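**Student:** next input, structure requested:
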Amino acid sequence: DAGCGRGWNSAFFQQKGFNVEAFDISPEAIELTRQRGIPAQVLDLEQSQLEGEYDVILCLEVLQFVIDPLKVLLKLESALKPRGELILSLPNEFHILRRIKILFGQPDLGGYNAPHIRFFSPKEIRRLIRSTGLEIVNAHPVSFIPPSFGYLSRMGDFLARIFPGLFSLSLLLKTTKRAR
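**Tutor:** Just a heads-up that it's a prediction; the model follows:
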């Protein structure tokens, strides 16, 4: 779990029987993850190399915080076993709700609570991944309408699939390391 934060995803997969290792740049986050019984270490994905080879690496909501996302993706790719999978999630900073806020003078980009330094659209995310030795197996645009909204949620999912740049809050991708 690269960029594990407080270790919620790591804990979920460990409870399902997977062998999990977690990494994050934040010592506080690593301490919380270790309290869940998960092997975790402080690691700056931009400055350090991952040790070992992995079947699957999760990197959820991380790349928007790094200076060089391509460099990080290449490091994650190199840590995958042949045909290993990298599961990514990145926010779509240009969805319709954000555009409306910008139109009305409330950009809400970054700030002290969400110091994003990279802003991705679904098209840019795909272009970035194609720059690596990874292949996109599945891409799922996540609608900003919660599942509990019934029909509206299904409509939101449909719109996110058809127009991901406008109607997806984030993009969840399953990638695999290309055979060489």
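**Student:** can we go C-alpha only for contacts and neighbour counts from here?
**Tutor:** Noted.
**Student:** just the endpoints, please. Distance across stretch 142-151?
**Tutor:** 16 Å (CA to CA, to the nearest Å).
**Student:** any idea which helix or strand comes after the lengthiest helix in the chain?
**Tutor:** The longest helix of the chain (DSSP state H) is helix 151-162. Per DSSP states H and E, helix 151-162 leads on to helix 164-167 as the next helix or strand towards the C-terminus.
**Student:** give the other helices and strands that the longest helix of the chain contacts.
**Tutor:** Applying 3 or more CA pairs under 8 Å, 6 or more residues apart in numbering; DSSP states H and E, one finds that helix 151-162 contacts strand 134-143, helix 164-167.
**Student:** which residues does the next helix or strand after the shortest one contact?
**Tutor:** Beyond helix 164-167 in the direction of the C-terminus, DSSP H and E gives the next helix or strand as strand 168-177. With CA atoms under 8 Å, 6 or more residues apart in numbering as the contact definition, strand 168-177 has outside contacts at 77, 80-93, 95, 122, 133-144, 160-161.
**Student:** now with 6 Å, please.
**Tutor:** Identification of contacts with strand 168-177 by CA atoms under 6 Å, 6 or more residues apart in numbering yields 83-92, 134-144, 160.
**Student:** and the closest residue to residue 6 other than its chain neighbours, what element?
**Tutor:** Of all residues not flanking residue 6 in the chain, residue 29 sits nearest, at 4.8 Å (CA to CA, 6 or more residues apart in numbering). For residue 29, the element it lies in under DSSP H and E is helix 27-35.
**Student:** and for comparison, fold this next one:
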Amino acid sequence: MSTPTNSAQFSSSNVDPAELAKFSELAHRWWDTESEFKPLHQINPLRLAWIQTLAPLAGKKVVDIGCGGGILSDAMARQGAEVLGADLAVKSLKVAQLHALEAGTQGVQYREISAEDLAQEQAGQYDVVTCMEMLEHVPDPSSVVKACSALVKPGGWVFFSTLNRNPKSFLFAVVGAEYILNLLPKGTHEYARMIKPSELADWVRANGLNVMHMKGMTYNPFTRHYALGTDTDVNYLMATQKPLNN
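**Tutor:** Purely as a prediction, here's the structure:
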């Protein structure tokens, strides 16, 4: 049985207009695999495969929080999941919807709604919740974690990915990726908004989820390939699960 949600606990104002504008300006380039979103296209098979190993997606009800142009949402639907992509960037959502139509992707829908508002509306309705590369772009990431926990069913999985906060991460993810290698547009990430794994783990546990697995994601500038491994110093993914007795 899902716990009733107190609507006063959530706020739909957890959004940074500057961040929305930043991604809206690039919306038409989401599905261009050589655009600013090339890194997302490159890492998508890695994160999809990792999700699949822990929570096979076929037949699952999934919500992708901060779905952007739908790169992960579309891929999960193609694995047989029933997917809702949620975001507040209207232009990105329109691009996602158009791509689904053009590609003939079944089982994916998109909505302009915040994680917090969706949690009020559909608490305990999802087998899998994903929130990838999104927490570092909102004013209050702990509020999004709380909403993700509310959305998932007991026994269900919530997957997060974000950027660690330390000197190495600043050097690699900001200086290296944005200013030297030009992998990302300048200003994509703010150091102060990066999140240490210990901080994310604290928010996860405070909201009734258990940390089950962690992976690091690294980029080799010589081979230009990404890989999952044990190094969580820069990019990392965290798999969490809601206990059945919640």
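**Student:** and the TM-score between them?
**Tutor:** The pair, once superposed, lands on a TM-score of 0.76 when counted by TM-score structural alignment, normalised by the length of structure 1; 162 aligned residues with a CA RMSD of 3.0 Å.
**Student:** any buried residues in the longest helix of structure 1, and which?
**Tutor:** 153, 154, 156, 157, 159, 160, 161 (16 or more other CA atoms under 10 Å).
**Student:** just stretch 74-88 of structure 1 next, same as before
**Tutor:** For stretch 74-88 of structure 1, the neighbour count (16+ other CA under 10 Å) marks 75-88 as buried.
**Student:** show where the longest helix along structure 2 falls in structure 1, residue numbers please.
**Tutor:** For structure 2, the helix with the greatest residue count under DSSP H is helix 38-54. Per TM-score structural alignment, helix 38-54 of structure 2 has no counterpart in structure 1.
**Student:** pull out the buried positions in that helix.
**Tutor:** Here helix 38-54 of structure 2 shows 38, 39, 40, 41, 43, 47, 48, 50, 51 as buried, counting by 16+ other CA under 10 Å.
**Student:** by contact count, what packs against the very next helix or strand once past it?
**Tutor:** Once the chain leaves helix 38-54 of structure 2, the next helix or strand it forms, by DSSP H and E, is strand 61-65. When contacts are defined as 3 or more CA pairs under 6 Å, 6 or more residues apart in numbering; DSSP states H and E, strand 61-65 of structure 2 packs onto strand 82-87, strand 126-132.
**Student:** go through those strands and name the closest to residue 98 of structure 2.
**Tutor:** strand 82-87 (13.2 Å; CA to CA).
**Student:** re the thing from before, output the buried residues of helix 151-162 of structure 1 as TSV; include the columns distance to residue 71 of structure 1.
**Tutor:** TSV is the format used below for the buried residues of helix 151-162 of structure 1 (distance: CA to CA, whole Å):
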residue	distance to residue 71 of structure 1
153	36
154	36
156	33
157	32
159	32
160	29
161	29
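**Student:** the most far-flung residue of structure 2 relative to its centre: what secondary structure?
**Tutor:** Distance from the C-alpha centroid of structure 2, by CA atoms, centre = their mean, peaks at residue 222 (26.9 Å). Taking DSSP: H, G, I helix; E, B strand; the rest coil as the rule, one finds residue 222 of structure 2 in the coil state.
**Student:** what's the distance between it and residue 236 of structure 2?
**Tutor:** As defined by CA to CA, residue 222 of structure 2 lies at a distance of 21 Å from residue 236 of structure 2.
**Student:** residue 25 of structure 2 and residue 128 of structure 2, how far apart?
**Tutor:** Distance of residue 25 of structure 2 to residue 128 of structure 2, given as CA to CA: 30 Å.
**Student:** neighbour count for these two, which is higher?
**Tutor:** Neighbour count, other CA atoms under 10 Å: between residue 25 of structure 2 and residue 128, residue 128 has more, with 26 against 12.
**Student:** does the more buried one touch residue 157 like I think?
**Tutor:** Yes: under the criterion of CA atoms under 6 Å, residue 128 of structure 2 makes contact with residue 157 at 4.9 Å.
**Student:** Provide the aligned range in structure 2 for the lengthiest strand in structure 1.
**Tutor:** Secondary structure assigned by DSSP state E gives strand 80-91 as the longest strand of structure 1. Aligning strand 80-91 of structure 1 against structure 2 (TM-score structural alignment) gives residues 152-163.
**Student:** what's the local residue count around residue 245 of structure 2?
**Tutor:** Residue 245 of structure 2: 7 neighbours (other CA under 10 Å).
**Student:** if I look at the nearest residue to it once chain neighbours are set aside, how far off is residue 147 of structure 2?
**Tutor:** Nearest residue to residue 245 of structure 2, sequence neighbours excluded (CA to CA, 6+ apart): residue 154, at 7.0 Å. Applying CA to CA, the value for residue 154 of structure 2 to residue 147 of structure 2 is 14 Å.
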